[in-house]
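> predicted structure and sequence below. I'll ask about it afterward.
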Amino acid sequence: MKLNELRDAEGATHSRKRVGRGIGSGLGKTGGRGVKGQKSRSGVSINGFEGGQMPLYRRLPKRGFVNVFRGDYNEVSLGRIQAAIDAKKLDASKTIDTAALVEAGVIRRAKDGVRVLGNGELTAKITLEVAYATKSAIEKIEKAGGSVKLPEKAA
């Protein structure tokens, strides 16, 4: 392949619609906006607006509680960690933390931390340093001769 042969994949780029360029273009005159009215004008932002009537999202009761401090964690099973060790992507002799899991391709990107689940079997002796681990995961890791470091929870 040569530099002059490089091109985008088929269908990756679209030519821009040239609106309001004559009746023959199919998008002339009103430019695909219909006729008159607020939505035919520029600078319109009316999402959720109901013409002065109380909008639906304000008429309906709000229920429950949304915790804004709740973390978004990557969930990783022990079976997945063992598969990465077997494929020589993870080094079982070193401490396995979030950065090591990202580098090995076990998780795509680090969120607020890693939560280890007890699914699957673990045979390697590993040292895990994660945000959270289930009881079954901790049992399986300790049974295999490994250990888990969890952050200290503030009282």
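Now that the structure is in, tell me what you want to look at.
> drop to CA atoms for contacts and neighbour counts, all remaining ones
OK.
> ok, I141 to L128 distance?
Here the criterion is Cα to Cα, to the nearest Å. By it, I141 lies 9 Å from L128.
> anything in contact with each of those two?
Residues touching both I141 and L128 by Cα atoms under 8 Å, 6 or more residues apart in numbering: S147, V148.
> and the contacts of stretch 85-104?
Identification of contacts with stretch 85-104 by Cα under 8 Å, 6+ apart yields 81, 84, 105, 107-110, 113-114, 124-130.
> of the residues you listed, buried ones?
Buried members of those, counted by 16 or more other Cα atoms under 10 Å: I81, A84, I107, G113, V114, A124, K125, I126, T127, L128, E129, V130.
> want to throw the residues you listed into JSON lines with distance to R63 and secondary structure?
Below are the buried ones among the contacts of stretch 85-104 laid out as JSON lines (distance: Cα to Cα, whole Å; DSSP: H, G, I helix; E, B strand; the rest coil):
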{"residue": "I81", "distance to R63": "39", "secondary structure": "helix"}
{"residue": "A84", "distance to R63": "43", "secondary structure": "helix"}
{"residue": "I107", "distance to R63": "34", "secondary structure": "coil"}
{"residue": "G113", "distance to R63": "29", "secondary structure": "coil"}
{"residue": "V114", "distance to R63": "30", "secondary structure": "strand"}
{"residue": "A124", "distance to R63": "46", "secondary structure": "coil"}
{"residue": "K125", "distance to R63": "46", "secondary structure": "coil"}
{"residue": "I126", "distance to R63": "44", "secondary structure": "coil"}
{"residue": "T127", "distance to R63": "42", "secondary structure": "strand"}
{"residue": "L128", "distance to R63": "39", "secondary structure": "strand"}
{"residue": "E129", "distance to R63": "37", "secondary structure": "strand"}
{"residue": "V130", "distance to R63": "33", "secondary structure": "coil"}
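> alongside the first one, take a look at this:
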Amino acid sequence: MKLTEIRDNEGATKPRMRIGRGIGSGKGKTGGRGGKGQTARSGYRNNGFEGGQMPVHRRLPKRGFNNPGARDLNEVNVGRLQQAVDAGRLDVSAPVTVEALVAAGVVSRVRDGVKILGVGELTAKLDLHVAGASKSALEAIERAGGTVTVLGAVAQA
């Protein structure tokens, strides 16, 4: 067998239809586009067009609000941090940052940061540098002797 002899199986491919090449071809004259009008022209694309009836996306009311300043945060419970410490994947002596949590496999990717939540027990003394923490998480971390530094926090005047 040679590279030049390789072929598809018989019937695996069909030759493309050459439209607009005379009436004898079966796809001549209008080339499969029907009669005249907007859809017969090239470049036509009108998703949601309902023949002049008010389209459904305009009949239905607008709903909700998309906050352009919303942050996409990873949420991590203190119990999950303790599991990572117990497994030896999280270093207690070094500050715990988003990058450290990604390296430990606690979160999959960085996103806009990490928020610590208070579900579970924490016994390890951790120095956390995160985007935020809930009140219950702050209490659990301080009870264990750790500290929390909130990154990018605006000082309240």
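Arrived safely. Nothing here was measured: the structure is a model prediction, and the numbers come from that model.
> from the contacts of stretch 85-104 of structure 1, pick the one nearest V66 of structure 1.
G113 (20.0 Å; Cα to Cα).
> please name the residues that touch that closest one.
With the criterion set at Cα under 8 Å, 6+ apart, G113 of structure 1 makes contact with D72, Y73, N74, T98, V130, A131, Y132.
> cool, now which of those residues survive the switch to structure 2?
Here is what carries over to structure 2 from the contacts of G113 of structure 1, by both residues aligned by TM-score structural alignment, their matches' Cα atoms under 8 Å: D72, Y73, N74, T98, V130, A131.
> for R89 of structure 2, which three-state class applies?
Here R89 of structure 2 is coil, with the state taken from DSSP: H, G, I helix; E, B strand; the rest coil.
> same question for the one 10 residues further on.
Three-state assignment for E99 of structure 2 (three-state DSSP): helix.
> against G105 of structure 2, how distant is it?
Distance, E99 of structure 2 to G105 of structure 2, using Cα to Cα: 10 Å.
> swap in R33 of structure 2?
55 Å.
> next: P95 of structure 2.
16 Å.
> cool, and F65 of structure 2?
For F65 of structure 2 relative to G105 of structure 2 (Cα to Cα), the value is 33 Å.
> state the distance from E50 of structure 2 to A153 of structure 2.
For E50 of structure 2, the distance to A153 of structure 2 equals 50 Å [Cα to Cα].
> V19 of structure 1 in helix, strand or coil?
Recorded secondary structure, V19 of structure 1: coil (three-state DSSP).
> just the strands in structure 2 please.
74-77, 114-117, 127-130, 132-133, 147-150 (DSSP state E).
> can you give me how far the shortest one is from the chain middle?
Okay, so that is strand 132-133 of structure 2. Computed by Cα atoms, centre = their mean, to the nearest Å, the chain-centroid distance of strand 132-133 of structure 2 equals 22 Å.
> helices or strands up against it?
strand 114-117 (3 or more Cα pairs under 8 Å, 6 or more residues apart in numbering; DSSP states H and E).
> quick one: the strand it packs on to structure 1 mean distance?
Compared with structure 1 after fitting, strand 114-117 of structure 2 has a mean deviation of 0.6 Å; criterion: mean Cα distance after the TM-score superposition for structure 1.
> okay, that strand sits on what stretch of structure 1?
Strand 114-117 of structure 2 corresponds to residues 114-117 of structure 1 when matched by TM-score structural alignment.
> and that stretch, how far out from the chain's middle?
The answer for stretch 114-117 of structure 1 is 16 Å, by Cα atoms, centre = their mean.
> any idea how far G120 of structure 2 is from A103 of structure 2?
Distance of A103 of structure 2 to G120 of structure 2, computed by Cα to Cα: 22 Å.
> and S93 of structure 1, how close does it get to A99 of structure 1?
In terms of Cα to Cα, S93 of structure 1 sits 15 Å off from A99 of structure 1.
> okay, L128 of structure 2 and R109 of structure 2: tell me how far apart.
Applying Cα to Cα, the value for L128 of structure 2 to R109 of structure 2 is 17 Å.
> on that earlier part again, closest to S147 of structure 1 out of the buried ones among the contacts of stretch 85-104 of structure 1?
Nearest to S147 of structure 1 out of these is T127 (Cα to Cα; 4.9 Å).
> list the contacts of the closest one.
Neighbours of T127 of structure 1 in contact, by Cα under 8 Å, 6+ apart: A92, S93, K94, T95, I96, G146, S147, V148, K149.
> no more questions from me, cheers.
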